[in-house]
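1. Provided below are the primary sequence and the corresponding predicted coordinates.
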Amino acid sequence: MTRVLLLLALLAAPMAHGEAPSRVRRLALLVGVNDGGPGRARLRYAASDAQSFARVLGELGGVTPADRVMLLETGRAGLLEGFTRLKALAESARASGAHRVEVLLYYSGHSDDEGLLLQGERMDYGELRRALGTLPADVRIAVLDSCASGAFARRKGGSPRPAFLVDSGVQVKGQAILTSSSEDEASQESDRLGGSFFTHHLVSGLRGAADVTRDGRVTLNEAYQFAFNETLARTERTQGGAQHPAYDIEMAGTGDLVMTDLRATSAGLVLTEALEGRLYVRDESGALVVELMKTAGRPAELGLAPGRYRVRRELGGGMSEASLVLTEGKSTPLAAAHFSSVLSEATVSRGGPAGAEAEVSAVGPARRRVPFNASLVPGVSFNALVAGEAPVENAFALGVVNDGTALHGAALGLGANVYGEEVRGLSAAVGMNMAGGKTRGVQASVGLNISGGALNGMQAAVGANWAGGSVEVGQLAAGVNVAMGSVSGVQGSAGVNVAAGDFRGAQATAGVNVTRGAFRGLQLASGINMTQKGFHGAQVAAGVNWAGGALSGVQVSSGFNRAQGLSGLQLGLLNVGGDVTGAQVGLVNIGGVVKGGQVGLLNVAKEVHGVPLGLLSFVKEGQRHVEFWSSDIQLTNVGVKLGSQYVYSTLVAGIGPDDRFQRFSLGLGVGVHLPLSSRFWVDVDTVASGVHSREEPFQGETLLAQARVMAGFQIFSHFAVFAGPTYNAYFAFSPEGPRSITTMKVSEHKLGSDGTVQHWPGLQLGLRI
């Protein structure tokens, strides 16, 4: 999986050289995409890493909100549009008189050795280099945090050279590329860090951890060297393997490229000279903001936003922690801290196949491995006999209620299986299965299955399934399935399925399906399907389909379909689609701008660029006309035309006072409107009508089929006259229907034993309002 941080130059000229900062514009495009497409494990932190990077640029890097373009969960077209927007910003900066334009492009997501992978679409590295090269800037920097991202650095034959530039001048121009790994390595992200290793350490460095010269500024060289060393050190012990960041530079001129200025921060944390150990700084929400190894003998300062923080320290196998509040305009010293336990850290390769996950060992009390546990109730078991109250890990457990710290194997419980941390393998019980942490494997019960963390496997229950994190593979229950994170797989139930995050796969239920994130796949329900964000795939329900975002695919129901925007098909009794590219088919169709068709009894739209077919079609930017005319068939006729700018449906009625109102007609037609100029137009349509006797209405079986051409002239905005020829075919299938309906000469033929068909050319003349 790949994260590509394309960082375009944040490079302020040092103030000591007298260059006015107002003449330097720093621009940034930041992109975060978790979805790399089929076969790629979904990332957890691509979007949040992009946002973290944006914050440090705004607080310390001089990039204003107006000069940032943020794209989250976008595809190839969205990234190209982002380049277009960044280019426009750079051109505007040039036009406004900026002395230097420095651009930063950050992409966090998936890649391989050929290019970026964006929601199943590819942008190869050659195209990426060309897009980067078109930006009118003095300095461009691309940073890629991704699997095999080193392939981007070598594309133009870049060779290692002294890390960046350390001269004292400021006139530096050119391009630099940073990558989080070499061309044949995986890049990884961590649950403990809440982001990727490389981005986390790069941001820590930019906040001051990399300021080795202690001049209050972090250069590109300092930030890269800090991120390189920390990333390598922290990934050497993961199953994903050591990760070696790389670079390629094409620079000319002299001077350091200053990335962040710590003096610009409104609050600071001063790490005193005597403080030492590995420090973890978390904000009030618990997010890890900075991590660094502090050595004794020199002070350091971190640039942070005002607020409440918690600092943990690892030193000599001991842990300590401190809480503090940073206030506006003040530097707060930190001399000592007390640290609590550090949770295990799970890593996922960025760009690797689904399920490619490694873990770092937990720091805390060592578990006692008890291969076999027989248990009646907690406390009356082999675990209690052998290990007492120490943490216990079982390979196999059999009993009424099995409990322990972790399970790596199988547990069979008549009542319940309860484990405080992770479960790997099979946990089967009549009553309940509970894992306090992650579950990898199968939980099966008649009652309830609970996984306190992510589920990589299957939960099956007659009652309910609950996963406290993401789900890969699936949940099956007769009652309720709940996943508090994203789902990649299947949820199937007779009751309710709920996914709190994005969903890729299938939800099927006799009741209700709910996904709070984006959905890609199939939702199938007898009751209701609902997603709060975009939908790609098919929603099929007997009741209601609801997509809170844009829908690309199909909605089919016997009731109500609703989408914020539609690219595809809606088929139901009532369809509401927002802007529509495709078709709505139902009794009632409601859309905004419709590019395609609406087929129903009632169609409503703002604009239709296509075909609305219905008994009534109301288009705000379309046709709404009433027409009156006389013809060779009936002296008095009235019609209503409703439709889009070029396609309409018409309802017609006529009566013949010339035959003492003994005959009337009702019909429906469809046609096209052809504007020839601002005043002249032509309508061409076909109309089918029934012709009835007043004394015995609707008794005879008749059909009047007409092809009509109407040439019109618009006299006023709401008044026009028209005239034109018609060709008519009149079918009387039984003796009860009227036989003669025109004053024109007709050709008549027998139609079976009782019927006739007459056809003739006719004429009509009328007016439109």
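-> It's in. Source: prediction; values computed, not measured. Numbering: from 1, shown residues only.
2. rest of the way, CA atoms for contacts and neighbours
-> Fine.
3. the helices in the stretch 151-300 of the chain, which residues?
-> 197-204, 220-235 (DSSP state H, counting those that start in this stretch).
4. let's bring in a second model and compare:
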Amino acid sequence: GAADVSHDGRVTLGEAYQYAFTETLARTEASRGGPQHASYDFQLAGKGDLVMTDLRATSASLLLPAELTGRLFVRDAQGHLVAEVHKLPAQPIELGLPPGRYRVTLDDNRRLSETTIDLGAGKQTSLSTGRLVALVPASGTNKGDLAPAPAADAASTGTPLLATSAGPSPVPPRFALNLSLFPPLDTNGGIASDNAVVFGLFARSTRLSGFALTLGHYVDGDAHGFQMAGVGAISKGDLSGLRITGAVDYAEGTLKGMQVSGGIAAAGGGRGAQIAGAANYVRDEFTGLQIAGAANVAQGDVHGLQMAGAMNVSRQLTGGQLSVLNVAGDVSGAQVGVVNIGRRVRGTQIGVVNIADSMQGASIGLITFVRDGIHALDISSSEVGGTVLGAVLGNRYVYTRLGIGVLAGGNDLPGGRTVVGSAAESSHYLIQWGMGGHRIINQRWFVDAEVVATQYHRSSGWQQEKAITGSLRVLAGVRLAGSFSLVFGPTYNTSVGWDGTDLVTGSGFAESVSRSGQTVVRMYPGLTVGLRI
């Protein structure tokens, strides 16, 4: 993976040679034997580059971010060296590895640091600089020397400090109990150590396995068990169990459990639940539940549910989002909010405004825009003499309709029929919203079936009538020329008026009228004809 110069997820034979050439020259140019150059003899036939490694086919990968610099050594759980990489600045590198736990050591010519990281099957895991813990280098003996050189001397000369293969990582002391006012004022003598039980105002531990009750707690490594902090808690490693904080909860590593914070909860990724008064944040893939008063933000994929008072954001979503604003890449599930934005959506979007690149499912909203779907305008008229300008927006199979129009005055309708039963009634504006299904028959013909609700407002003062019409339409469409299509078909309408309003909008043909107190219901067939662009 380190040789993938083009960052296309594949290492070709040419890239592998160039990497070997550069590394060989860099490691030998200052040697007594002089610079060495890697040579090659390729005997190939055919076209294109020979792919040596396809990172996209590996079951797991380790991403070394751009800000990481130095020489890295990657060892598996048995201590075997599986990769050695010279990482240049401002250039991310992805290593394809089998799933499992690895120990990563970084030598940046100033210090040694290391961490352990778990790679999951089918996932990309990023190694952040915050996870690396500084090491005290093991003293080594050069060939012919009588005694090992002190580590301080090596550091003062600027010589790179190299870890020996047999030198174990320093083991911090372990104290079961830590009573702390403020480090180093604690019962551990100011030495950062592994703890089982911690009490105090502010405390620091290298690792925690047990119980902690403090105002603030900083853990250099993993934290397991139950923690409660009045202000905040920070762990640079993994977090498992339950942690409750008043303001800030930050876990650099993987979460396996629950974070509850009055302010902000953040984790590297993992599985469990985050509940925060203000915001939740995860850097990598997360499975579980996020509930926040303001926002949930996930830089990785989310498998589960995000609920927030203002905003949900995730790279990819499998599950649901519920908030005012929902934003995700690929969505398999549901987005429910005022504004929903997704790239490829397989499921449902329910909101006022729904936006997607592609949609396989239903988008229910006042305004729906699908980039590869239906975007059409039509102008239509029906048996009531009104003219409606409508927008038809949706995917290739399901769409929403939004329209505005003018309904003729009473004396202009057949037989003198009016909107509310008065021949003196003036014209009305109408607003339509509906949903429909779209079916393409062949290159020229298509069929739409839709349900539409119509609301009426008086032209003087925009006063809303106490009445509404629901219509079921089956429309046939035929393409005429270019983007123009003729649409036509029968409708069946149900008009309901209350508080004395009698919504007379039909022609009177085959009309059924029922009255109950101040409520009048009229049911009648109709016809709609229009031109769609």
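-> In hand now; what should we look at? Predicted model, so just to flag it, every value in this text is computed and none were measured.
5. Would you pull the TM-score for this pair?
-> Once the chains are laid over each other, their TM-score by TM-score structural alignment, normalised by the length of the second structure reads 0.70; 426 aligned residues with a CA RMSD of 4.1 Å.
6. related to what we said a few turns ago, redo the helices of the stretch 151-300 of the first structure as CSV? Include distance to residue 482 of the first structure and mean neighbour count.
-> Listed next are the helices of the stretch 151-300 of the first structure as CSV, based on distance: least, CA to CA, whole Å; neighbours: other CA atoms under 10 Å:
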stretch, distance to residue 482 of the first structure, mean neighbour count
helix 197-204, 30, 26
helix 220-235, 34, 22
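7. So for residue 657 of the first structure, which of those sits nearest?
-> Among the helices of the stretch 151-300 of the first structure, the nearest to residue 657 of the first structure by CA to CA is helix 197-204 (85.2 Å).
8. Counterpart of residue 489 of the second structure over in the first structure?
-> For residue 489 of the second structure, the aligned position in the first structure is residue 724, judged by TM-score structural alignment.
9. meant to ask about residue 285 of the second structure, not that
-> Per TM-score structural alignment, residue 285 of the second structure is aligned with residue 534.
10. so what's its match closest to, chain neighbours aside?
-> residue 549 (4.1 Å; CA to CA, 6 or more residues apart in numbering).
11. Return the mean post-superposition distance for the helix or strand encompassing the match of residue 489 of the second structure against the second structure.
-> Taking DSSP states H and E as the criterion, residue 724 of the first structure maps to strand 719-732. Strand 719-732 of the first structure differs from its equivalent in the second structure by a mean of 1.0 Å after superposition (mean CA distance after the TM-score superposition for the first structure).
12. Report all helices and strands that that strand contacts.
-> Here strand 719-732 of the first structure touches strand 702-716, strand 755-768, going by 3 or more CA pairs under 8 Å, 6 or more residues apart in numbering; DSSP states H and E.
13. how distant is it from the center of its chain?
-> From the chain centre to the centre of strand 719-732 of the first structure is a distance of 53 Å (CA atoms, centre = their mean, to the nearest Å).
14. can you name the residues of the second structure that the next helix or strand after it overlays?
-> Proceeding N to C from strand 719-732 of the first structure, the next assigned helix or strand is strand 747-751, under DSSP H and E. Under TM-score structural alignment, strand 747-751 of the first structure corresponds to residues 511-515 of the second structure.
15. That stretch: which residues count as buried?
-> Judged by neighbour count (16 or more other CA atoms under 10 Å), stretch 511-515 of the second structure contains no buried residues.
16. contact partners of that stretch?
-> The contact list for stretch 511-515 of the second structure (CA atoms under 8 Å, 6 or more residues apart in numbering) reads 520-525.
17. ok, 10 Å please
-> With contacts defined as CA atoms under 10 Å, 6 or more residues apart in numbering, stretch 511-515 of the second structure is touched by 493-498, 502, 520-525.
18. Please, where are all the strands along the stretch 101-250 of the second structure?
-> Under the criterion DSSP state E, counting those that start in this stretch, the stretch 101-250 of the second structure contains strands at 112-119, 123-126, 133-135, 174-182, 185-186, 194-200, 202-205, 207-219, 223-235, 239-245, 248-261.
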